[in-house]
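> Please work out how this folds:
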Amino acid sequence: MHILIAPDSFKGSLTALEICQTCTSAIHSIAPNTQITSFPLADGGEGTVDAFVHNAGGQKINLTVTGPLNKPVEAFYGILADNKTAIIEMASCAGLPLLTPEQQNPLYTTTKGVGELILNALDRQCNKIILGLGGSATHDGGAGALSALGYEFLDEHQQPIPAGAEGLLKLCSINTANLDPRVENTEFIIASDVKNPLLGEHGAASVFGPQKGATPEMIPTLDLAVNNLIQRLAQHFDIPAAEIIQQPGAGAAGGMGAGLLTSLPNASIHSGFEVIAQHLSLTGLFKHGELDLVITAEGQINQQTSQGKLPVGVAKLASQYNIPIIALVGSIGKGAELTHEQGITSIFSIINQPMPLEHAVTHADELLHQTMREIFRLVRAFHTEKASGQKG
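The predicted structure is shown next:
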């Protein structure tokens, strides 16, 4: 029996690699000779760098850059074995985990550190940047990152605007004379795990603002801020702003998707799962792996998962080759049943009894191991019965 384990992480609890290791341990505790291929994944958020470096080879670079509160933080990115491709998680320097709940306020947080990571990659001769936009604490449309690359965002007095969304309300003009010239010769592949447009009911502020600390009163202000940025950028580059605003993924990372698409000459935005699947040749595992079962995982499966998040991406590949796929999750949310239509065979929560969230997070490894063991007992029974029937 050959099993592929291809999970996302349980954010704040287990990395994708740790999930692979725990599931492998659970399966081998019952059937030690089971063939297992581990392929930790991510879709642009937490774990993207580790997934690329683990599966494709390369190195992880650690450095100090500007954090979301405009103070130094320790961050990281990856450089693949070709020494030309950099993998950046914007959340490593501008993500929610870097802030306490009391510090979260998308009016003031900045993405400047992301631009500093890009500059470091350019200094190391990289000419291709894969930038994951998941897990942000920001809503500055990527203006902070662009300022690090040499963009000047100016107010009516031709003075630099303050960092964050509130500063964007004062934006009147843009100067690109000091843009780092290497940017024009660099390919930027933006990996997003959401398809939201920039503005409106389904836009960045309305959907993701509250989880970044935005109050209901802030939402219109956040929309005005990023809209002003995109309108000014579009005017500067003489391109239609409406096309950018409605682009799927424009609302990713507080409008960073829209800001980078408008500002970077060689930028394109794609599903985070599709980016990692293509660059790591995930399809080849299904074509040539002779797989009997696929196991994926995510912290919660819900209606949003069906919009193209990682478990559904894996499930669609499995469906093409008629391979059953099991999803292991921390919790099963509203609309999870929609993922069955997109290929997920069955969903199992690792929570086996009522418990506080903190307990579930700190004991996730144990809970996952127990759940995987029980699932595999059933899988092995059916597989053994099927094999016996074929022999008879």
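> only C-alpha atoms for contact and neighbour calcs from this point on.
Noted.
> Would you mark the buried spots in the top helix by length along the chain?
Across the chain, the longest stretch assigned as helix under DSSP state H is helix 364-391. Along helix 364-391, these residues count as buried under the neighbour rule (16 or more other Cα atoms under 10 Å): A364, D365, L367, L368, H369, Q370, T371, M372, R373, F376, R380.
> TSV for these, including distance to P162?
Compiled in TSV, the buried residues of helix 364-391 are given as follows (distance: Cα to Cα, whole Å):
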residue	distance to P162
A364	41
D365	43
L367	46
L368	45
H369	48
Q370	51
T371	50
M372	50
R373	53
F376	55
R380	60
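> gap between E298 and I61?
Between E298 and I61 the distance, using Cα to Cα, to the nearest Å, works out to 26 Å.
> Mind checking which of those two has more residues around it?
Neighbour tally, E298 and I61, criterion other Cα atoms under 10 Å: the higher count belongs to E298, 25 against 14.
> measure stretch 274-284 end to end?
From the first residue to the last, stretch 274-284 extends over 14 Å; the measure is Cα to Cα.
> Give me the contacts around that stretch.
Counting by Cα atoms under 8 Å, 6 or more residues apart in numbering, the neighbours of stretch 274-284 from elsewhere in the structure are L41, A42, D43, F52, N55, A56, A191, G313, L317.
> Whichever of the residues you listed end up buried, select them in PyMOL.
The buried residues among these can be selected in PyMOL (16+ other Cα under 10 Å) with this line:
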select buried, resi 41+42+43+52+55+191+313+317
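> Second chain to compare with the first, below:
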Amino acid sequence: MKIIIAPDSYKDALSAREAAGAIATGCARVLPQAQLVQCPMGDGGEGTLDALLAATGAERRVTEVHDALGRPINASWGWHAASATAYVELAEASGLQALTDAERTALHSTTLGVGELIRDALNAGAEHLILTLGGSATNDAGAGMLAALGARLLDAEGQPLPPGGAALARLTELDLSDLDPRLAALTVDTAVDVDNPLLGERGASAIFGPQKGATPTDVTLLDAALAHFADHVASALGKDHRALPGAGAAGGMGFAAAAFLGARLQPGIDLVMDQVDFDRLLEDADLVLTGEGQLDGQSLAGKTPVGIARRARRHGVPTLALAGRLGDGWQAVHDEGIAAAFALADGPLALPEALGRTSELLADRAESLLRVWQLAGRQTPR
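Model (predicted):
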């Protein structure tokens, strides 16, 4: 019997790799002879880099860059020399998880560090870039990234703008003459887990700004500033990307990736599955086990378990999901290929205790699931 174990991370508890190991432990208690294929996954958010490195064998490299507040930070990225492919996770450089609640500032946070990672990848000889955009602390529409790659964003006095999305309201000149010429030959695929446009009531500032510290007044200011920036970009490039689905990802980094890097914006989980050759793994599989911290109605928008189940269903392979919590509307996942979903808790648990026991609970629930699977008569390999 072949079981594919493909979870995302369990936020604040386990990485995707750790979660896969815990699930495998539980499965082995029931079916010690089964082929358990651990394939940690991600949909573009924090931890996706680890999943890609584990699946592709790419080398982990570390570069000193600037975080979302401009402070020095060591950020990881991946390098696959054989294919000249670089893997860059925005959250490594400009992630929200690196900031305290008091430090969150959607007005002034920057994607400078992401641009520095891309520059390092170009220096290594990258021909293909996989860029993942989840977990950002930023709302600058990629302006910081552009500055790191040679663009000059100038005010009316010809001075460089300070970091952050708010400063874009003062943009007078967008000088692309020194933009790194190596970008023209770089193929870029960008993983996004939302389909929001750059601006408006569903835009980057309105939907994601508040979690990054933006007040209602800040949201209005940022949306206007990003619109002003988008006007300059459209004038400079002759094409307007502000309405592109996914342009609002990571505070507008989807917009910048499409406009300046020529990126293809793809649902993160689909891009990751393609990178790890998930279809090949499914060809002779009997069962898929997946999961993440929470399953709810919003999971249909492209979260890992639903993306996994949709792909597995094409191959006729059933999928079971283990979630830290089943939230509102979770039953909708059944229509997307998840045959059954289960919460981890074995009784009333306070959140700190639940987080501390996630590995144990995952192993126990996986064991229980496979015992039921055996009773259903599905233990015989194809």
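> just how off-centre is the helix ranked longest in structure 2 within its chain?
Determined from DSSP H, the single longest helix within structure 2 is helix 216-237. In terms of Cα atoms, centre = their mean, to the nearest Å, the centre of helix 216-237 of structure 2 is set 24 Å apart from its chain centre.
> again with stretch 144-159 of structure 1
The gap between the average C-alpha position of stretch 144-159 of structure 1 and the chain average comes to 27 Å, counting by Cα atoms, centre = their mean.
> hmm, who's touching that stretch?
Outside of stretch 144-159 of structure 1, the residues that reach it under the criterion Cα under 8 Å, 6+ apart are 110-116, 119, 143, 160-161, 163-164, 170-180, 183, 260, 263.
> Identify each buried residue in that stretch, please.
Neighbour-count burial for stretch 144-159 of structure 1 flags G144, A145, L146, S147, A148, L149, G150, Y151, E152, F153, L154, D155 (criterion: 16+ other Cα under 10 Å).
> Among those residues, which ones are in helices?
G144, A145, L146, S147, A148.
> per the alignment, G144 of structure 2 corresponds to what in structure 1?
For G144 of structure 2, the aligned position in structure 1 is occupied by G144, per TM-score structural alignment.
> From P97 of structure 1, how far off is that match?
19 Å.
> Same check on R380 of structure 1?
With Cα to Cα as the criterion, R380 of structure 1 and P97 of structure 1 are 39 Å apart.
> likewise V314 of structure 1?
Remark: distance between V314 of structure 1 and P97 of structure 1 (Cα to Cα) = 26 Å.
> Which of those two has more residues huddled nearby?
The neighbour comparison of V314 of structure 1 against P97 (other Cα under 10 Å) goes to V314, with 27 against 15.
> residue in structure 2 matching the more buried one?
Taking TM-score structural alignment for the superposition, V314 of structure 1 sits opposite I308 in structure 2.
> I figured that match hits E292, correct?
No. I308 of structure 2 is beyond contact range of E292, at 11.6 Å (criterion: Cα atoms under 8 Å).
> what helix or strand does V329 of structure 1 sit in?
Using DSSP states H and E, V329 of structure 1 sits in strand 325-332.
> List the buried residues for that strand?
Along strand 325-332 of structure 1, the positions that meet the burial threshold by neighbour count (16+ other Cα under 10 Å) are I325, I326, A327, L328, V329, G330, S331, I332.
> Just give me the match in structure 2 for the fourth one.
Read that as L328 of structure 1. Aligned counterpart of L328 of structure 1 in structure 2: L322 (TM-score structural alignment).
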